[in-house]
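Turn this into a model:
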Amino acid sequence: MDTVIARTTHVREQVDRHLARLLDQQVRRLGFLDPAEIGLVREYLAAFVLGGGKRLRPSFVYWGYRAAGGERLEPVLPAACAVELVHAAALLLDDVMDEAGSRRGRPAAHVALAELHRRSGWRGDAGRFGESAATLLALLALSWADAALLDTGPHLGASLDLLTQLRVEAIGGQYLDLACTAGARTGEEPSRVISLYKSGKYTVERPLHLGHAVADGSPETRRTLSAYAIPLGEAFQLRDDVNGVFADPARTGKPAGADLLQGKATYLLAYARRKTGSALLDDITDQRGVAAARELIVECGALDAAERRIAELADEAVTALDRPPGIPHEARRALADLAALCTERDF
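A predicted model of the protein is given here:
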């Protein structure tokens, strides 16, 4: 396991270096802007990309590549960086849509940019400016993801198709999240669909497939990776949902009980609503309501049900790695370790 951890750490370091070079190159393309405006891009996009995150999705890209027979790190780095840039864009947009105040323990980009507008005494609505500027930064990150992928090599076409599919599924899943939070759809089944498309495929399956495409892997290996990824992706989102309700904000970098305050359509909340029929979960506006909702979720068995479901899905994912014809031993160990990392409890 130590060897796998060391290899994964090395991959993260190399991704960070490649990202730093890429971002520097792309920022230089903005030379038509004033230095102060370029500084905003460096501070609120480039620094955001480089300054945090577990590089989980690039890790899945790399180990999908290794599972498919890839060996040298360099050919897969562009794809790993592309996925991380898409992730940065998704976080920026997610914070705008959720009206989130913070991210990774700091003010969310749209909040910081709105404050800049106020401090500078600019015309117009500061909040609107912050949201618009953060949206443009997200669009820039998506453009840079394509620029990163251009260095993929002979399998660029297949890689671009997969990156496009990843983005389409993530956008569709995000819309379902918005619609369900607004009340257009309710229940546990819609929450599972959201988990699959907003997070599961986007975090696990498509990054694995992207690495597999760079290595020109076999159809059998791709099927094995999907059999692992689909349950793990759902488990990952369930863990994120549970942590979002119960974990310490100092660990998550998000406000306490954010999903409860926003009325998110998660499996945890859908289960609790079905078990209790309580209106308490439908109109939470402050931390007192968050505390009461947490107690209700525990008492009705929703937390235990979510924990059991996470464990079952993680076991299903790891077991799938042993299906014939199998994948290289080191890749199998790394993916099993990543399954544990994705589902570990943060409280």
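
Please make it C-alpha for all contacts and neighbour counts, starting now.
Fine.

Quick one: neighbours of T252, just the number.
Using other Cα atoms under 10 Å, T252 has 16 other residues around it.

Kindly report the same for D125.
D125: 11 neighbours (other Cα under 10 Å).

And it, how close does it get to L139?
The gap separating D125 from L139 is 21 Å, by Cα to Cα, to the nearest Å.

before we go on, could you also do this sequence so I can check it against the first one:
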Amino acid sequence: MSTTRIRKEVDEALLAFVDRRRPALRAISEDLAPLLSALDALLGGGKRLRPAFCYWGWRAAGGEDGPGIVAAAASLELLQASALIHDDVMDSSDTRRGQPSAHRRFEALHRAQGWPGDAGAFGGGAAILLGDLCLAWSGEMFETSGLDGASRSRGRAVYDLMRTEVMCGQYLDMLEGARRQANVATALRVVEYKSAKYTIERPLHLGAALAGARPDVASALTGYGLPLGIAFQLRDDVLGVFGDPAETGKPAGDDLREGKRTVLVALALERASAAQAAALERRLGDPALDRPGVDELRAVIEETGGLAACEAMIERYLREAEKALETAPITEGAREALAELAVAATTRST
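As a prediction, the model looks like this:
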């Protein structure tokens, strides 16, 4: 199955699952309609990388095509929706995928209705609840995927570990932002648990476990998936500072306003002069940072060599993943698909 076909089938499975649950929510109250609208908007975008890696983990271990694996893989998009909604609340992000973030949608609803009280608090609370609903639905979609009980039992431990790791990674990310002392090593720890494992390694392991993979297959998928996951997030870090808003769907330099202590920033600080470090520390995390301020910080990151060093790290981790894939004991179809996904994950502009 092609990557385009996988995405189409994942989209269809997601839509069908949410559609089956609309009547139950509307039966509770029509006031829940804005929750569904916000979810529809969020699920309408996305690269569907996690379902794709889950599917190819399944195929790598000899699994055959079928609606069950597509539904199980698609459930990861509901988990991702939960993570994104909560992440946007914690970061006070205004946009997601080129649209207002969920908490901003609910905040606008509060204001439009002229309700008393704090619109921001309502928006944040409503978004947290929507994220919780997505988390619950991710497990429900997995359990009702149509895969047999033995397969789901093999996959459940991986699914649980994946959810635990991403929560821990998110906390570590917040912690580094609060400490403001991140170095390359601590920033990479956040990358590993918040993104690399969650985006690529664990979805591969989930698909492989569902198919009953041998231990050597899971180990080989780690050799490919973990370094690729790191390279993927490093590319995301670069886009968060230098990306085109028309392509990324987020304002220019949003990561700088949010004060994210990324590997890119850590590399720049590691190489910065006293004046350059002072400029970074002074402006990083300023929510009022304007376009000239973004340009100033971009220039500092480039001039220190931080950007070049980050690009070199992306290339190094990508080559490590590609080398591991060459000798992995997996099906040839999966090897070819995963090679293509590696390039797509690290050369993207969104």
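
Just the TM-score for the two chains, thanks.
The TM-score (TM-score structural alignment, normalised by the length of structure 1) is 0.94; 339 aligned residues with a Cα RMSD of 1.4 Å.

What segments of the stretch 1-150 of structure 2 are strands?
95-96, 99-100 (DSSP state E, counting those that start in this stretch).

Using a markdown table, lay out these together with mean neighbour count and distance to S349 of structure 2.
Output for those, formatted as a markdown table (neighbours: other Cα atoms under 10 Å; distance: least, Cα to Cα, whole Å):
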| stretch | mean neighbour count | distance to S349 of structure 2 |
| --- | --- | --- |
| strand 95-96 | 19 | 15 |
| strand 99-100 | 17 | 18 |
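
can those go into TSV with extra columns for distance to Q233 of structure 2?
As requested, these are exported to TSV (distance: least, Cα to Cα, whole Å):
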stretch	distance to Q233 of structure 2
strand 95-96	17
strand 99-100	22
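
of all these, which lies closest to P251 of structure 2?
When the strands of the stretch 1-150 of structure 2 are compared by Cα to Cα, strand 95-96 sits nearest P251 of structure 2, at 7.8 Å.

State the span of structure 1 onto which the closest one is aligned.
Under TM-score structural alignment, strand 95-96 of structure 2 corresponds to residues 102-103 of structure 1.

distance from the matching stretch to structure 2 after superposition?
Superposing on structure 2 places stretch 102-103 of structure 1 at an average distance of 0.7 Å from its equivalents, by mean Cα distance after the TM-score superposition for structure 1.

what's next to that stretch, contact-wise?
95, 108, 111, 253-255 (Cα atoms under 8 Å, 6 or more residues apart in numbering).

Show me what R332 of structure 1 lines up with in structure 2.
Here R332 of structure 1 is matched to R335 in structure 2, going by TM-score structural alignment.

That should have said V214 of structure 1, apologies.
Aligned against structure 2 by TM-score structural alignment, V214 of structure 1 finds its counterpart in L210.

got a list of what its match touches?
Counting by Cα under 8 Å, 6+ apart, L210 of structure 2 has contacts 58, 151-152, 154-155.

now these in JSON lines, with neighbour count, distance to D216 of structure 2 and secondary structure?
Formatted as JSON lines, these follow (neighbours: other Cα atoms under 10 Å; distance: Cα to Cα, whole Å; DSSP: H, G, I helix; E, B strand; the rest coil):
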{"residue": "W58", "neighbour count": "27", "distance to D216 of structure 2": "14", "secondary structure": "helix"}
{"residue": "S151", "neighbour count": "17", "distance to D216 of structure 2": "18", "secondary structure": "helix"}
{"residue": "R152", "neighbour count": "21", "distance to D216 of structure 2": "20", "secondary structure": "helix"}
{"residue": "R154", "neighbour count": "18", "distance to D216 of structure 2": "16", "secondary structure": "helix"}
{"residue": "G155", "neighbour count": "21", "distance to D216 of structure 2": "16", "secondary structure": "helix"}
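
picking that back up, from memory the match of R332 of structure 1 sits against A60, does it?
Yes. Contact criterion Cα atoms under 8 Å: R335 of structure 2 and A60 qualify, at 7.4 Å.

So for the two, which sits in the more crowded spot?
For R335 of structure 2 versus A60, the count of surrounding residues by other Cα under 10 Å is larger for A60: 29 against 21.

Show the contacting residues for the alignment partner in structure 1 of that one.
Alignment of A60 of structure 2 against structure 1 is given by TM-score structural alignment, with A67 as its counterpart. Residues in contact with A67 of structure 1 (Cα under 8 Å, 6+ apart) are 212, 221, 327-328, 331-332.

between the strands of the stretch 1-150 of structure 2, which one is nearest to G243 of structure 2?
strand 95-96 (14.2 Å).

What is the distance between that closest one and the centre of its chain?
Per Cα atoms, centre = their mean, to the nearest Å, the displacement of strand 95-96 of structure 2 from the mean C-alpha position of its chain is 13 Å.

same question, stretch 69-89 of structure 1
Using Cα atoms, centre = their mean, the offset of stretch 69-89 of structure 1 from its chain centre is 15 Å.

now the contacts of A67 of structure 1: which count as buried?
212, 221, 327, 331-332 (16 or more other Cα atoms under 10 Å).

ok, the contacts of L210 of structure 2 vs L226 of structure 2, which is closest?
Scanning those for proximity to L226 of structure 2, where the rule is Cα to Cα, the winner is W58, at 17.1 Å.

returning to that earlier point: among the buried ones among the contacts of A67 of structure 1, which one lies nearest to C300 of structure 1?
Nearest to C300 of structure 1, judged by Cα to Cα, of those is R332 at 37.4 Å.

for the closest one, helix, strand, or coil?
helix (DSSP: H, G, I helix; E, B strand; the rest coil).

ok, and the closest non-adjacent residue to it?
Among residues not flanking R332 of structure 1 along the chain, L321 sits closest, at 6.5 Å (Cα to Cα, 6 or more residues apart in numbering).

how far away is the one you found from A88 of structure 1?
Taken as Cα to Cα, the span from L321 of structure 1 to A88 of structure 1 is 29 Å.
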